[in-house]
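# What shape does this take:
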Amino acid sequence: MPWNRPARDDFRRPRTVRLPYTDRAEAGRVLAERLAPLGLDGAAVLALPRGGVPVGHEIARRLGSRLDVLVTRKIGYPPQPELGVGAIAEGGAPVFDAGLLARLGLREDDLASTVAAERAELDRRVAAYRGGRRLPDVAGRPVVVVDDGLATGGTARAAVRAMRERGPSRLVLAVPVGAAETVRSLETEADDVVVPAAPWEFSAVGQWYRDFEQLTDDDVIAWLDRAARAAGEGPEPT
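Below you'll find the predicted structure:
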């Protein structure tokens, strides 16, 4: 079911979304139409790379905003790295799944070397995507955090919390599709959670897209360059 939780809990009538999306660009256009009425003038649109960037491109274009990235990394369980036990976002502290850590018999300190390795990769990606530019100053501005889907929601949670620390006037989490339980678990993290489709039967983000190709660093840079050219902008000062 579609999910849109405005800040004052004035729930809106759900609108049908046809799944699967053709690709991330179509998903971004659908999402952008849900965001347009929210009055997000001057918003910073921050996409989680890699998959969130094509989605964010459509949103930034619709809102007349600049597109940038907010880099995140999953913190994996060392014997099984694909199992996420937490996440980090640039400028933020690690966010762990306390319940999962307890079930695995782990403490946060046990993951210090894993966190250090993920921070190093995060820093590499920041340098690749943004060069010497800093994150935009979002204090007193609306911020839209964008990804292409929510499965467990770990990276989205880390991203939203990192942005909350920077004092935006309004914090929006916008995702084309997400597992219903995950969407509900994130509704207290942002002022608005905008997810046009939140199915209860959810195994992977890619099942909700016909074209879900894996993106590279070069793809991310190309999308950011395209967005900057479309907006007629040069690089922000370092």
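# switch to C-alpha atoms for all contacts and neighbour counts from now on
Fine.
# Three-state assignment for residue 74, please.
Under the three-state scheme (DSSP: H, G, I helix; E, B strand; the rest coil), residue 74 adopts strand.
# Show the contacting residues for it.
84-88, 118, 154-155 (Cα atoms under 8 Å, 6 or more residues apart in numbering).
# and the closest residue to residue 129 other than its chain neighbours, what element?
If the residues on either side of it in the chain are set aside, residue 129 comes closest to residue 221, at 5.7 Å by Cα to Cα, 6 or more residues apart in numbering. Counting by DSSP states H and E, the element that carries residue 221 is helix 217-231.
# which residues are in contact with that helix?
For helix 217-231, using Cα under 8 Å, 6+ apart, the contacting residues are 49-50, 53-54, 57, 61, 64, 66-68, 125, 128-129, 234-235.
# Swap in 7 Å and give it another go.
Helix 217-231 is contacted from outside by 49-50, 53-54, 57, 67-68, 129, 234, using Cα atoms under 7 Å, 6 or more residues apart in numbering.
# Out of those residues, which is nearest to residue 36?
The shortest approach to residue 36 among the contacts of helix 217-231 belongs to residue 57, at 14.1 Å (Cα to Cα).
# quick one more, to check against the first:
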Amino acid sequence: MFKDRIDAGKQLAQRILNYKNKDVVVVAIPRGGLPLGAIVAKALNAPLDVVLTKKIGHPINKEYAIGAVSLGNKFITDSGEVSMSYIEDEIRSIRALLRQRQDQYYKNSKPKVLKNKIVIIVDDGIATGNTMLATIRLIKDEEPSRIIVAVPVASLSALEKLNNSPFVDETVCLLIPRHFRAVGQFYTTFNSVDDKIAIQILEESNKQFK
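So this is what the prediction gives:
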């Protein structure tokens, strides 16, 4: 168990101190990944950025990711019998939301360049791994030198997917529970993180890199 995201971020940072002062960009998945990402970025003396992507949920179960969308790209992992019209409608809707989020998150800054950087993707946990895999595929298009996934907790099946991905160079996970229902069950306090708090965390973290 972790007390909260701060506790998880501190423990996670200790596991990847070998990347301190290297050519690293820490990329957090909004919004729950931001508190951890800021702690990891500070420990590594690295800039912090966010992944402006969002999963495409299955029409029957929105929590099950069949792909992911960014403002410039899309990646479908498991469309199955889902119609292309549904996917196209979801992409349009998601991109409208991402444009709004981009205006919010980058009001006073620009996205970090990931080309030839060691990218450490941080989130507060991984359940199925489908959203993370799709996000990784989109980040790979930006040509980083390495992609590392660092999380406090993940299901065994999710880790197996990540470890079998040709796009992931390293995974760091502190806790791999035998019985996994949801990320929040492994935190004593697991409050939601709204956009206002996430933006404050991002801006505060990057003050020294302006």
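# returning to what we had before: counting neighbours, which of the contacts of helix 217-231 of structure 1 comes out on top?
residue 53 (31 neighbours; other Cα atoms under 10 Å).
# what's around the residue mapped onto residue 107 of structure 2 from structure 1, how many residues?
In structure 1, residue 107 of structure 2 lines up with residue 131, judged by TM-score structural alignment. Using other Cα under 10 Å as the criterion, residue 131 of structure 1 is surrounded by 12 other residues.
# hmm, back to that, do you know how far the residue nearest to residue 129 of structure 1 is from residue 70 of structure 1?
The spacing between residue 221 of structure 1 and residue 70 of structure 1, counted by Cα to Cα, to the nearest Å, is 13 Å.
# Settle it for me: which of the two has more neighbours?
Using other Cα under 10 Å, the more surrounded residue of residue 221 of structure 1 and residue 70 is residue 70, with 26 against 18.
# any idea which residue sits dead centre in structure 2?
Among the residues of structure 2, residue 29 comes closest to the average C-alpha position under Cα atoms, centre = their mean, at 2.9 Å.
# Just give me the match in structure 1 for that residue.
When structure 1 is aligned by TM-score structural alignment, the residue opposite residue 29 of structure 2 is residue 48.
# Same question for residue 179 of structure 2.
Superposed on structure 1 with TM-score structural alignment, residue 179 of structure 2 falls opposite residue 201.
# Count the residues that sit near the nearest residue to that match once chain neighbours are set aside.
Ranked by Cα to Cα, 6+ apart and with sequence neighbours excluded, the top spatial neighbour of residue 201 of structure 1 is residue 179, at 7.4 Å. Here the neighbour count serves as a burial measure; for residue 179 of structure 1 (other Cα under 10 Å) it reads 24.
# Check the gap between residue 179 of structure 1 and residue 89 of structure 1 for me.
The gap separating residue 179 of structure 1 from residue 89 of structure 1 is 21 Å, by Cα to Cα.
# cool, residue 210 of structure 1 as well?
As defined by Cα to Cα, residue 210 of structure 1 lies at a distance of 28 Å from residue 89 of structure 1.
# Over to residue 33 of structure 1?
Distance check for residue 33 of structure 1 against residue 89 of structure 1: by Cα to Cα, it reads 27 Å.
# again with residue 127 of structure 1
With the distance defined as Cα to Cα, residue 127 of structure 1 ends up 14 Å from residue 89 of structure 1.
# which of those two has more neighbours?
For the pair residue 127 of structure 1 and residue 89, the greater number of neighbours falls to residue 89 (25 against 13), based on other Cα under 10 Å.
# and the more buried one, what is it in contact with?
Here residue 89 of structure 1 is in contact with 71-73, 158-159, 162 (Cα under 7 Å, 6+ apart).
# of those residues, closest to residue 141 of structure 1?
With Cα to Cα as the yardstick, the closest approach to residue 141 of structure 1 among the contacts of residue 89 of structure 1 comes from residue 162, at 14.8 Å.
# hey, where'd the helices end up in structure 2?
For structure 2, the helices defined by DSSP state H cover 5-15, 34-44, 84-105, 130-140, 156-163, 195-205.
# In structure 1, which residue sits furthest out from the middle?
Checked against the mean C-alpha position of structure 1, the extreme residue using Cα atoms, centre = their mean is residue 105, at a distance of 29.0 Å.
# before we move on, the earlier item: compare the helices of structure 2 and give me the one nearest residue 120 of structure 2.
Distances from residue 120 of structure 2 to each of the helices of structure 2 were compared using Cα to Cα; the shortest belongs to helix 34-44, at 9.1 Å.
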